[in-house]
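Enquirer: Requesting a structural model of the entry that follows:
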Amino acid sequence: MRVLAAMSGGVDSAVAAARAVAAGHDVTGVHLALSAKPGTLRTGARGCCTIEDSRDARRAADLLSIPFYVWDFAERFTEEVIETFVGEYAAGRTPNPCLTCNEKIKFEALLEKAMALGFDAVCTGHYARLSVVDGVPELRRSRDEGKDQSYVLASLTSEQLRHSMFPLGGSLKSEVREEAAEQDLAVAKKPDSHDICFIPDGDTKSFLEKKLGQTPGQLVDDETGEVLGEHTGVHGFTVGQRKGLGIDSPAPDGNPRYVLSLEPVSGTVKVGSRDRLAVTEIDAKRPIWPSEKPLDGPTECVIQVRAHGGTADAVAEFDGAGITIQLRQELQGVAPGQAVVLYRPEESGDLVLGSGIISATR
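Expert: Prediction:
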């Protein structure tokens, strides 16, 4: 097969490309330039998508003796990922920009261009297991549970998955680093990137304030209605947040207060005790079924609401438009705008049944 290997400049994508080469595929490497000013993105252990990363990707491609290109996706990344991120926060929701990037950039824009150029598949360093049985894709958790990325891939369509390769799904991260060292890849010990790549200093609140300006509002006790303080914008808060609320006095019982809900129209941020964060029901819109099999009646499953953690046993039902989920265990800090992914536990790795975007909680 003709395979386009997306090479971020990290160890995972380099080893994924190496495995595609070893499997006998005709591999071409590509690095995505996602910023018109790459120096503004994070460097070192906390970032990705920098000039340094593109050079690391090129060195890995040279070592593997495969062609290598840099594709400029900066404009589309700004429109699809950064502007969506800002717009969601302005609407009082909590988005996951990495999920959006995977959906809109790596497996829509990239795959679209790859197919137009005659490639058969896109290969990435994501930790997830993927198989295609009788033309139907099956996406599962990776062997390395701590690195599993099936959550951020669950928004991909079956057609996108048919043209995707995840060579690392059956490996542990430690094995991947060992393999990189054995092949003399310079990125073998390169630290993993984390946090949001397009916020250079990691200060999300300041980033959003620069984009949206200040929209003052009130911090209100959810039970009593008492005004506890002022703030400069609902975009500076997320459901479940405890620190940095700007409230001078403690709660009457001495316990911390948490953000319970955001009302962008009125500018109200409601706060209260931790137990009021508990969620037992979730509604989700924009359902996606990677294996083209929508839920048929009430379905026992395990749901996940964050990239790492936030899981619970549940019963989910699809009404033809959205998904309603009844949780068997309470979850806290669940916010509209987050993705919810439905899994069916299996010995071969939990199977992704579907995903949706949380629209309401109760």
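Enquirer: alpha carbons only for contacts and neighbour counts from here, please
Expert: Noted.
Enquirer: in the stretch 151-300 of the chain, which spans are helices?
Expert: If DSSP state H, counting those that start in this stretch is used as the criterion, the helices of the stretch 151-300 of the chain fall at 158-162, 173-182, 204-212.
Enquirer: Determine which residue lies closest to the centroid of this structure.
Expert: Centroid-nearest residue in the chain, with Cα atoms, centre = their mean: L99, separated by 3.1 Å.
Enquirer: Please list all residues in contact with that one.
Expert: Contact partners of L99, counting by Cα atoms under 8 Å, 6 or more residues apart in numbering, are V152, L153, S155.
Enquirer: go with 10 Å
Expert: When contacts are counted by Cα atoms under 10 Å, 6 or more residues apart in numbering, L99 touches 81, 105-106, 149, 151-156, 307, 338-339.
Enquirer: show me where the stretch 251-362 of the chain has strands.
Expert: All strands of the stretch 251-362 of the chain, identified by DSSP state E, counting those that start in this stretch, fall at 258-263, 268-272, 279-288, 299-304, 311-318, 323-331, 339-344, 351-361.
Enquirer: Show me which residues of the fourth one are buried.
Expert: Going by neighbour count (16 or more other Cα atoms under 10 Å), the buried part of strand 299-304 is E300, C301, V302, I303, Q304.
Enquirer: do the same with the first one
Expert: Of the residues in strand 258-263, those buried by neighbour count under the rule 16+ other Cα under 10 Å are Y258, V259, L260, S261, L262.
Enquirer: just checking, the last one touches V269?
Expert: Yes. Taking contact to mean Cα atoms under 10 Å, the distance of 4.9 Å between L262 and V269 places them in contact.
Enquirer: Quickly list what's touching both of these two.
Expert: In contact with both L262 and V269: G92, L219, V234, H235, F237, T238, V239, using Cα under 10 Å, 6+ apart.
Enquirer: Filter the residues you listed down to the ones in strands?
Expert: Of the shared contacts of L262 and V269, the ones assigned to strands by DSSP state E are L219.
Enquirer: Which among the shared contacts of L262 and V269 count as buried?
Expert: Among these, the ones that count as buried by 16+ other Cα under 10 Å are G92, L219, V234, H235, F237, T238, V239.
Enquirer: Quick one: distance of stretch 69-76 to the chain centre.
Expert: Stretch 69-76 sits 20 Å away from the centroid of its parent chain (Cα atoms, centre = their mean, to the nearest Å).
Enquirer: in it, what counts as buried?
Expert: Applying a neighbour-count criterion of 16+ other Cα under 10 Å, one finds Y69, F73, A74, R76 buried in stretch 69-76.
Enquirer: For V227, state which of the residues you listed is nearest.
Expert: The closest of those to V227 turns out to be R76 (Cα to Cα; 41.7 Å).
Enquirer: part of a helix, is that closest one?
Expert: Yes. R76: assigned to a helix according to DSSP: H, G, I helix; E, B strand; the rest coil.
Enquirer: nearest spatial neighbour of it, skipping sequence neighbours?
Expert: Excluding its sequence neighbours, the residue lying closest to R76 (Cα to Cα, 6 or more residues apart in numbering) is I105, at 7.6 Å.
Enquirer: Next, the second sequence, to be compared with the first:
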Amino acid sequence: MSGGLDSSVTAWKLAREGRPVVGLSMLLWDHSGTEAHGRCCGALDLGDARRVAQQAGIPHYTLRMDREFRDKVVDPFVDDYLAGRTPSPCVRCNTWIKFDLLLERARRLGATRVATGHYARILQGPDGPELHTAVDTGKDQSYYLFELTGEQLAASLFPLGELTKAQVREIAREAGLVVAEKGESMEVCFVSGGVREFVEAEAAARLPGAVSPEPAVLVDARGEELGTGQPYYRYTVGQRRGLGLAAPSPLYVLQIEPERNRVVVGEESELMAPGLRGERLHWIGPQRTGEVEATVKIRSRHPGVPALIRPQGDGRVEVDFAEPQRGITPGQAAVFYQGTRVLGGCWIAGRSDGSDRSVR
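Expert: Presented below is the predicted three-dimensional model:
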């Protein structure tokens, strides 16, 4: 129970169905100096979770998991930016915290399943539980759950998967829940200011001297120097604003080269790629070694593109798109769908067109 609308309605629904329910909240990050809602680990939101548990008539406990959260989510988040990648901390939180460590803690309390407010569905298939998209496609969160295993799905419940957000809010209103009019939570719950400022502060505290504030050299795809800008870790692939370069047509970030403190920029057409290279390939259910046709989403709100998935062994994979796609971003997830079913996914390492745009 994060103290948000969705997890609150989840707890309320299960309690009203007569199931034995215990509300668990996680203290993941110290937001004691930030008095604001929308932080899934902030004091105000944990207070809301306790009040909803009282309304639902269920016991509520707060589990301190800040050390594990730092190890599994926050430090890798910072490391990714310093390595020139754009991380997806919500996927890591689901993989390592909510459906691993939290599930383990819940079992210690005698629970057999963990229910969350995710908008996704678990359906029984011939090879076991399958992950599917939510009925409310505008709120679907299956992308962030692609690393779950069949065993984790079997121990999970997503009671909101068949509902729309409007229906969920109406349930909260009818029940009189204190969070009925609460807005959406923040995208990165542990960052209260700017992401880049957070990365700099964390890196300075954990890795003193390892991060250079030197401006990055901005070059084109041929290696010609165009100017200097901010430190390289302040850029992301596809970025247009803030480059500070005068050019006849808009320029975008094509690639980040931390080891050379360089950022490669180019025109929008140069962002297009016919495929991607992936690593840490994961399948939900039976492992697949042959080629697979699927729809691939390269960002959470990407509409998806038909593609051919070609496993290469050792967790590596090549993905060939039916049509070139814009902004293949290292550090983001590529998730594979067949219809509403999530087959699995991988982490994007780079483009797979034989031109990763490394500049000589």
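Enquirer: With respect to V136 of the first structure, which of the strands of the stretch 251-362 of the first structure lies nearest?
Expert: Taking Cα to Cα, strand 351-361 is the member of these nearest to V136 of the first structure, at 12.6 Å.
Enquirer: related to what we said a few turns ago, can you put the shared contacts of L262 and V269 of the first structure in JSON lines and add distance to A180 of the first structure?
Expert: Shown next, in JSON lines, are the shared contacts of L262 and V269 of the first structure (distance: Cα to Cα, whole Å):
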{"residue": "G92", "distance to A180 of the first structure": "42"}
{"residue": "L219", "distance to A180 of the first structure": "51"}
{"residue": "V234", "distance to A180 of the first structure": "44"}
{"residue": "H235", "distance to A180 of the first structure": "41"}
{"residue": "F237", "distance to A180 of the first structure": "40"}
{"residue": "T238", "distance to A180 of the first structure": "38"}
{"residue": "V239", "distance to A180 of the first structure": "40"}
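Enquirer: about what we covered before: need the winner for burial among the strands of the stretch 251-362 of the first structure.
Expert: Scoring the strands of the stretch 251-362 of the first structure by mean neighbour count under mean count of other Cα atoms under 10 Å gives strand 339-344 as the most buried, with a mean of 26.
Enquirer: Could you tell me where that one falls in the second structure?
Expert: On the second structure, the counterpart of strand 339-344 of the first structure by TM-score structural alignment is residues 333-338.
Enquirer: Grab the two from the buried ones among the shared contacts of L262 and V269 of the first structure that are most spread out in space.
Expert: Pairwise over those, using Cα to Cα, the maximum falls at G92 and L219, 14.2 Å.
Enquirer: Format the strands of the stretch 251-362 of the first structure as a markdown table; extra columns: distance to L111 of the first structure.
Expert: Written out in a markdown table, the entries for those read as follows (distance: least, Cα to Cα, whole Å):
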| stretch | distance to L111 of the first structure |
| --- | --- |
| strand 258-263 | 36 |
| strand 268-272 | 40 |
| strand 279-288 | 18 |
| strand 299-304 | 26 |
| strand 311-318 | 29 |
| strand 323-331 | 28 |
| strand 339-344 | 22 |
| strand 351-361 | 20 |
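Enquirer: who wins for proximity to T224 of the first structure among those?
Expert: Closest to T224 of the first structure of those is strand 268-272 (Cα to Cα; 9.6 Å).
Enquirer: Average separation of the closest one from the aligned part of the second structure, please.
Expert: Superposing on the second structure and averaging over aligned pairs (mean Cα distance after the TM-score superposition for the first structure), strand 268-272 of the first structure comes out at 0.6 Å.
Enquirer: for that strand, packing partners?
Expert: In terms of contacts (3 or more Cα pairs under 10 Å, 6 or more residues apart in numbering; DSSP states H and E), strand 268-272 of the first structure is packed against strand 217-221, strand 227-231, strand 258-263.
Enquirer: What residues sit buried inside the second one?
Expert: Which is strand 227-231 of the first structure. L228, G229, E230, H231.
Enquirer: Now it on the second structure. Mean distance?
Expert: Averaged out, strand 227-231 of the first structure is 2.2 Å away (mean Cα distance after the TM-score superposition for the first structure).
Enquirer: That strand corresponds to what range in the second structure?
Expert: Going by TM-score structural alignment: strand 227-231 of the first structure matches residues 225-229.
Enquirer: Kindly report the same for the longest one.
Expert: The counterpart of strand 258-263 of the first structure in the second structure, counting by TM-score structural alignment, spans residues 252-257.
Enquirer: and stretch 257-264 of the second structure, how far apart are its ends?
Expert: With Cα to Cα, to the nearest Å applied, stretch 257-264 of the second structure spans 8 Å between its terminal residues.
Enquirer: Contacts for that stretch, please.
Expert: Applying Cα under 10 Å, 6+ apart, the contact partners of stretch 257-264 of the second structure are 81-85, 212, 214-226, 228-233, 235-237, 243, 251-256, 357-359.
Enquirer: switch the cut-off to 8 Å
Expert: Outside stretch 257-264 of the second structure, the residues touching it (Cα under 8 Å, 6+ apart) are 82-84, 215-221, 223, 231-233, 235, 253-256, 357.
Enquirer: Let me know the next secondary structure element after the longest helix anywhere in the first structure.
Expert: Counting by DSSP state H, the longest helix found in the first structure is helix 51-64. Next in sequence after helix 51-64 of the first structure, counting helices and strands by DSSP states H and E, comes strand 68-72.
Enquirer: equivalent range in the second structure for that following strand?
Expert: With TM-score structural alignment applied, strand 68-72 of the first structure matches the range 60-64 in the second structure.
Enquirer: The matching stretch: average distance to aligned residues in the first structure?
Expert: With mean Cα distance after the TM-score superposition for the first structure, stretch 60-64 of the second structure averages 0.5 Å from its match.
Enquirer: Burial check on E226 of the first structure, number of neighbours?
Expert: The number of residues packed near E226 of the first structure is 12, by other Cα atoms under 10 Å.
Enquirer: Spatially nearest residue to it (excluding sequence neighbours)?
Expert: Here the residue nearest E226 of the first structure, using Cα to Cα, 6+ apart, is V220, at 5.6 Å.
Enquirer: What count of nearby residues applies to that neighbour?
Expert: 19.
Enquirer: so what's it up against?
Expert: V220 of the first structure makes contacts with E226, V227, L228, G229, T268, V269, K270, V271, as judged by Cα under 8 Å, 6+ apart.
Enquirer: ok, 6 Å please
Expert: By Cα atoms under 6 Å, 6 or more residues apart in numbering, the contact list for V220 of the first structure reads E226, V227, L228, K270.
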